[in-house]
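Visitor: Sequence plus the predicted model coming up.
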Amino acid sequence: MLADLRSWAPDLWAGVQLTVLLTLGGMAIALVLGLLLALARLSPRRALRWPATVFVEVIRGSPLILQLFYIYYVLPLLGLRLTPIQAGLAGLAINYGAYLSEVFRAGIAAIPRSQSEAAAALGLRPRQAMRLVILPQAIRIVVPPVGNYFVSMFKDTALVSTISIAELMFRGQLIASDTFKYMSIYTVVFLIYLVISIPASLGVRWLEHRLDPARVRPAAPAPA
């Protein structure tokens, strides 16, 4: 078994690196897309609100694997050809961007209206109030759920193996098909996902605890 692990290690390590890069890149794009969609859905302008709403509902109503297939296999028929890496990043970013938009929208909506009114009283325009007053407070609220989606994206990168991206799952499949040691290789891949995702999940829980509003409330005075 140890000899097998030594021979598999270079391929699996390359797969882990690509998986992490896909996760980081996909989440970075998804965060920007999710925030833009959330702002569009909160806009009083129908020309922004309705298309954003339709986009989010369509993406959330279809499976990620189908979106990956559509981007990689269907879009070239319409003249847009992407490499597997580009298609994988686009699929992950679009899918998670739609879900993160709801997280951002909920976070912004959770900020009391009095904050906007106070900003207006100070002479701030709506855009300035959103950027300087509302969003900084909303970010504190949305960080824990965003962290959970980050861990979920790391695991969902396994789906991009279906469009020939040689990430961790794809590398494991290749090794298994060459060696026929399905139990050993898939157990190793399983453990690699756990070794990375469990500490990440614990980190998200720690961050959620640190950002819990209850922790920053002043303690009640002791009874006389």
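Guide: Ah, there it is.

Visitor: only C-alpha atoms for contact and neighbour calcs from this point on.
Guide: Will do.

Visitor: now the longest helix seen in the chain, how far from the chain's geometric center?
Guide: The residue-count maximum for a helix in the chain (DSSP state H) belongs to helix 2-42. For helix 2-42, the gap between its own C-alpha mean and the chain's C-alpha mean amounts to 9 Å (CA atoms, centre = their mean, to the nearest Å).

Visitor: right, and the helix or strand after that helix?
Guide: Next helix or strand after helix 2-42 toward the C-terminus (DSSP states H and E): helix 46-60.

Visitor: Counting by contacts, list what that next one packs against.
Guide: Contact analysis of helix 46-60 by 3 or more CA pairs under 8 Å, 6 or more residues apart in numbering; DSSP states H and E lists helix 2-42, helix 84-109 as its packing neighbours.

Visitor: mind checking which of those is nearest residue 183?
Guide: Shortest distance between residue 183 and the helices and strands packed on helix 46-60, using CA to CA, is found for helix 2-42: 12.5 Å.

Visitor: Below is an additional structure, to be compared with the one above:
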Amino acid sequence: MSLDLVFDYLVSPVFLRGALMTLLITVCSLFFGVLTGLVIALVQETRSKAGNMVVLVYLWLFRGTPVLFQIIFIYNVLPSFGIRFTAFTSAVLALSLNEGAYMAEILRSGLQAVKKGQRTAGLALGMTGAQVMRLVVLPQAARIVLPPIGNQMIGMLKLSALVSVVAVEELLLVANQVASANFRYFEALTAAGLYYLALTTVFMVLQGMMERSLDPKRRRVGSRTPTLMERLTGSMVRASVR
């Protein structure tokens, strides 16, 4: 193993572009996945028979087939019907639709966790149904669903490696291409693994900061800034205390 070569890979523009592409795919897919999941969860709240039937088919389709199958289908099969997307768009679309199916269940559970009495109280105060949802239900549901959404974000980061099958130059594909030129797979994959660990660490820190900002009890406990280790292990510590 050559540590110098690992360092060269870490600072090389090729690996940096691959890491940025991985990050871009993750953020875009998660953003559109959350939006899709929120729409589905709200449709389920309306208890519309037609809407729930569409949602049921969507969940059955995207939870019942592999993500890799969905990526290949959108990129290779849809063009035969006259629907063409770039490799990047196909990757983000497939990951977003797949993520939306799982986000819908997470968000639905968060919405249902808010007691119905609070909705009734909001309506009694003269709020409309949309205002109750926006001002009363969603802020409380956000605090409940943030930990599983954080886990989904890390999972999405790792799933992004699958888009290499449609030649999107994300981190793992870049590492494999570089290693295939000189057969130094250990160094190239080590550099890619360090990038993945760095990105997941950033996500975990951001999740811990967001959980703290949304938890009113934690906001009242002093003003000391938590250390990095406290942010990384905050979820596990809180679980053990409970």
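Guide: Received, thanks. Quantities reported herein were computed from a predicted structural model and do not represent experimental measurements.

Visitor: so which of the helices and strands packed on helix 46-60 of the first structure gets nearest residue 69 of the first structure?
Guide: Residue 69 of the first structure lies closest, by CA to CA, to one member of those: helix 84-109, at 8.8 Å.

Visitor: Superposed on the second structure, what's the mean shift for the closest one?
Guide: Here the mean offset of helix 84-109 of the first structure against the second structure after fitting is 0.7 Å, by mean CA distance after the TM-score superposition for the first structure.

Visitor: Determine the angle, from 0 to 180 degrees, between that helix and helix 46-60.
Guide: Between helix 84-109 of the first structure and helix 46-60, the angle comes out at 120 degrees (axes from the mean of the first three to the mean of the last three CA atoms, to 10 degrees).

Visitor: Around the aligned partner of residue 204 of the second structure in the first structure, how many other residues sit close by?
Guide: With TM-score structural alignment as the criterion, residue 204 of the second structure lines up with residue 201 in the first structure. Number of residues near residue 201 of the first structure (other CA atoms under 10 Å) recorded here: 16.

Visitor: which other helices and strands contact the helix or strand hosting residue 201 of the first structure?
Guide: Counting by DSSP H and E, the element that carries residue 201 of the first structure is helix 182-210. Other elements packing on helix 182-210 of the first structure under the criterion 3+ CA pairs under 8 Å, 6+ apart are helix 135-156, helix 168-179.

Visitor: Including mean neighbour count, could those go into JSON lines?
Guide: Compiled in JSON lines, these are given as follows (neighbours: other CA atoms under 10 Å):
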{"stretch": "helix 135-156", "mean neighbour count": "18"}
{"stretch": "helix 168-179", "mean neighbour count": "18"}
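
Visitor: mind checking which of those helices is nearest residue 75 of the first structure?
Guide: Nearest to residue 75 of the first structure among these is helix 135-156; the distance by CA to CA comes to 21.6 Å.

Visitor: now the closest one: which residue numbers in the second structure?
Guide: The alignment of helix 135-156 of the first structure onto the second structure (TM-score structural alignment) covers residues 138-159.

Visitor: Give the equivalent position in the first structure for residue 96 of the second structure.
Guide: When the first structure is aligned by TM-score structural alignment, the residue opposite residue 96 of the second structure is residue 93.

Visitor: Was I right to think that match contacts residue 23?
Guide: No - using CA atoms under 8 Å, residue 93 of the first structure and residue 23 do not qualify as a contacting pair, with a distance of 9.2 Å.

Visitor: Output the helices and strands packed on helix 182-210 of the first structure in TSV; the columns should cover distance to residue 191 of the first structure.
Guide: Output for those, formatted as TSV (distance: least, CA to CA, whole Å):
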stretch	distance to residue 191 of the first structure
helix 135-156	12
helix 168-179	12
